[in-house]
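Visitor: Predicted coordinates and the sequence they were generated for:
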Amino acid sequence: MSARIAVIGCGQWGQNHVRTLSSLGALAAISDNDPVRAEHLSNQYGVPQLSLEALLASDQIDAATVALPPYLHGTVARQVLSSGKDVLIEKPIALDPLDAAETVELAKSSGQLLMVGHVLRFHPVYEALAQQVAEGRIGELRHIVATRLGLGRFLGMDAVWDLAPHDLSMVLDLAGSHTVTMKSMRSTILSNETDVADIRLTFDNGITAEIHVSRISPFRDRRLSVIGTEGMLTFDDLLPDGQKLAFYGHRVWAEGSQHAFHHADPVYLDVPPGLPLTREMEHFIHCVETRSMPRTGAEEAALVVALLSTASPRA
């Protein structure tokens, strides 16, 4: 039987869940506190609108996605898990490491699946970059740089919690090591919370990373770069298709007491098309149906929250 998935929280991003799951034939119900919005979506997609209590009690639902304000994620996700249903929680899964750890422990003890919505991990360009790194295209991975700059999104959480989770998830995946130390610098410039932050990570396997986030930048920048001993790769999400993934054959080597380098023009790599959210939901459906562990699972979700809390402690 195909997975039957409900959406809890049908705001701006939750509606993307509704539309995508419907297109995949997996949407079973919706739940939202706004009755007008809930009725509209129910009629539009031909699924019942249910209270949270009715959704949790239904034996016609196998799993749910949770796209609520982050301070509600843990409480609602634990209710879903306790009802015997799998859950995909939008990032971040909590605003406190203890809250995140409680959700992770319940998922383990209940035997239900917990997946976190780090949607960029399912971007076909990121997947291609990660495959190139794994296959040795850049030699030995040494350093990762993630940049996420723009103007706006003052949503009741600071720039670290809003902008850094996706980049942390990609960095953790690429580094392949979850023993990490962190340093961060953050500044309040135009609002009353962190507007700009620089995060530095050092992994126990020697890989280093830096993440730069800003919500007061006059320009947009969405790049992920990986630097290795035999070259470099860059995922630039603002470039057109066909140019988003570039390989640079740059090299640096020692010559006596000095260093020399070779500069190479970019080589753009072909990437199969695909929508990240569709691929993410397909993966969640596959995990629910086959009981496979999600690629963006519970342990990583808790680690991301712990790192966010270290980089930008909340009062």
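Guide: That came in fine, so what should we check first? Residues are numbered from 1 along each chain as shown.
Visitor: C-alpha only now, for contacts and for neighbours.
Guide: Fine.
Visitor: Which positions in the helix or strand where Leu129 lies come out as buried?
Guide: In the assignment (DSSP states H and E), Leu129 maps to helix 124-134. By neighbour count on 16 or more other Cα atoms under 10 Å, the buried set for helix 124-134 is 124-126, 128-130, 133.
Visitor: Got another one to weigh against that:
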Amino acid sequence: MKRNISVLGAGYWGKNLIRNFSELGALKYVFDYDPKITSEFSKKYDLEIQDLNQILKDEDIEGIVVATPAHSHYEICKLCLEHNKNIFVEKPITLNVEQAEELISISKDKRRILMVGHLLHYHNHFIKFKELISAKKESPLRIVSLRKSLGKIRDNENVLWSFAPHDISMINSIIPGEISNIKKLERSYFNNNQDSVFLSFQKGQNKIFVDIEVDWVEINKIQRISAYFSDEVIVFEDSEPDPGKKLYKLSIPFTKNQLMSKNNSDRSYIKVDQNNPLRSECKHFLDCITNESNPFTDGLEALEVLKYLILLDEA
């Protein structure tokens, strides 16, 4: 494969992107604003060391992967687009709507790809989860999305900005339309940022009930989205280590007079071909460059997520 990718940022998530693009045979450069980190990863993957200006001037580099802190996304992405590079930036696309709209406009004018890392859209279990929902003859009555773990408490962002883009992006793909009737409960245990947030709102033309809970101070890792119907609940349990048990149905009548509980033995597991979502996401970016096609999680999709993220944060 052509070595046409440079990854900017080699931190917590950037190192995973570096590994995947290297294993795909596409990685040419790694750059981090800490020279020691740049040197470390370049040596590890046997890459030539270049500064950012040299990378941007390299005509062989067709794609730049941006895995730097969120506050830097706008300036870095704008610089890369102005040098005619295709962009894959981690979520959130930017921190405000005007900046995101400008990046979308530049990418359109330059005819360059602007892809955002909403990872779960490339997860085969979530893809199947959406297919099961689409096959139903009714809309879901309720969607519940949980993303909780004992994580690193950050000073530069709250748990909503860190975790909820995934949940909002997934829910947007299931239920189109506006958000209304927002209710919010938040807790700050360790600093002035929100460490734990519960959101409840209605979405779309049918006013479907949606609950999102994100939490940095939960001792058990929970990553689950559930769709409630009148005759069953469809569950994508991403925190389940067994791939064969990540997607299942529960035959629980969700009606006023029939609501009842079921135990684990009543789960009907759905067989799904296992994949590596991050590898699929990276491969999708390369395919979009090769085919000059629009990514599934493009700038417009990310802009919609950003608008709702800001709306919910300010509620």
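Guide: Right, received. Where do you want to start? Worth saying up front: this structure is predicted, and the values here are computed from it rather than measured.
Visitor: Now the TM-score, please.
Guide: Superposed pair, TM-score by TM-score structural alignment, normalised by the length of structure 1: 0.90. Supporting alignment: 308 aligned residues with a Cα RMSD of 2.1 Å.
Visitor: what's the offset of the helix holding Leu129 of structure 1 from the middle of its chain?
Guide: 15 Å (Cα atoms, centre = their mean, to the nearest Å).
Visitor: Output the contacting helices and strands for that helix.
Guide: Helices and strands touching helix 124-134 of structure 1, by 3 or more Cα pairs under 8 Å, 6 or more residues apart in numbering; DSSP states H and E, are strand 231-236.
Visitor: average distance between the strand it packs on and structure 2?
Guide: In the superposition with structure 2, the average deviation recorded for strand 231-236 of structure 1 is 1.3 Å (mean Cα distance after the TM-score superposition for structure 1).
Visitor: Tell me the residues of structure 2 aligned with the helix or strand that that strand is followed by.
Guide: Once the chain leaves strand 231-236 of structure 1, the next helix or strand it forms, by DSSP H and E, is strand 245-248. On structure 2, the counterpart of strand 245-248 of structure 1 by TM-score structural alignment is residues 247-250.
Visitor: contacts for that stretch?
Guide: Identification of contacts with stretch 247-250 of structure 2 by Cα atoms under 8 Å, 6 or more residues apart in numbering yields 125, 129, 232-237, 262, 266-272.
Visitor: can you do 6 Å?
Guide: Outside stretch 247-250 of structure 2, the residues that touch it by Cα atoms under 6 Å, 6 or more residues apart in numbering are 232-236, 267-270.
Visitor: Turn those residues into a markdown table, including distance to Glu292 of structure 2 and neighbour count.
Guide: Putting these into a markdown table (distance: Cα to Cα, whole Å; neighbours: other Cα atoms under 10 Å) gives the following:
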| residue | distance to Glu292 of structure 2 | neighbour count |
| --- | --- | --- |
| Glu232 | 41 | 15 |
| Val233 | 39 | 22 |
| Ile234 | 36 | 26 |
| Val235 | 35 | 26 |
| Phe236 | 32 | 24 |
| Arg267 | 42 | 17 |
| Ser268 | 40 | 14 |
| Tyr269 | 38 | 15 |
| Ile270 | 34 | 18 |
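Visitor: which one of those is nearest Lys152 of structure 2?
Guide: Distance to Lys152 of structure 2 across those (Cα to Cα) is lowest for Phe236, with 24.6 Å.
Visitor: Could you find the closest non-adjacent residue to the closest one?
Guide: With sequence-adjacent residues excluded and distances taken as Cα to Cα, 6 or more residues apart in numbering, Phe236 of structure 2 is closest to Leu247, at 4.6 Å.
Visitor: how many neighbours does His121 of structure 2 have?
Guide: Residues lying near His121 of structure 2 (other Cα atoms under 10 Å) number 20.
Visitor: Can you classify it as helix, strand or coil?
Guide: Secondary structure state of His121 of structure 2, per DSSP: H, G, I helix; E, B strand; the rest coil, is helix.
Visitor: What's the average distance for the lengthiest strand in structure 1 when superposed on structure 2?
Guide: Determined from DSSP state E, the single longest strand within structure 1 is strand 216-228. Superposed on structure 2, strand 216-228 of structure 1 shows a mean distance of 1.8 Å to its aligned residues (mean Cα distance after the TM-score superposition for structure 1).
Visitor: Tally up the residues packed near the counterpart of Glu140 of structure 1 in structure 2, please.
Guide: In structure 2, the residue paired with Glu140 of structure 1 according to TM-score structural alignment is Ser139. For Ser139 of structure 2, the neighbour count with other Cα under 10 Å is 17.
Visitor: which SS class is Ser139 of structure 2?
Guide: With three-state DSSP as the basis, Ser139 of structure 2 sits in coil.
Visitor: Check the gap between the residue nearest to it when sequence neighbours are not counted and Asn4 of structure 2 for me.
Guide: Distances taken as Cα to Cα, 6+ apart put Phe229 closest to Ser139 of structure 2, at 7.4 Å, once the chain neighbours are dropped. If you measure Phe229 of structure 2 against Asn4 of structure 2 using Cα to Cα, to the nearest Å, the figure is 46 Å.
Visitor: do the same with Ser105 of structure 2
Guide: To Asn4 of structure 2, Ser105 of structure 2 is 24 Å away according to Cα to Cα.
Visitor: More neighbours: which of the two?
Guide: Using other Cα under 10 Å, the more surrounded residue of Ser105 of structure 2 and Asn4 is Asn4, with 20 against 13.
Visitor: was I right about the more buried one contacting Asp58?
Guide: No - between Asn4 of structure 2 and Asp58 there is no contact, the gap being 9.5 Å when judged by Cα atoms under 6 Å.
Visitor: follow-up on the earlier one: could you let me know which of the contacts of stretch 247-250 of structure 2 ends up closest to Gln50 of structure 2?
Guide: Set against Gln50 of structure 2, the nearest of the contacts of stretch 247-250 of structure 2 by Cα to Cα is Phe236 (42.3 Å).
Visitor: so what's that closest one up against?
Guide: Contacts of Phe236 of structure 2 by Cα under 6 Å, 6+ apart are 224-225, 246-247.
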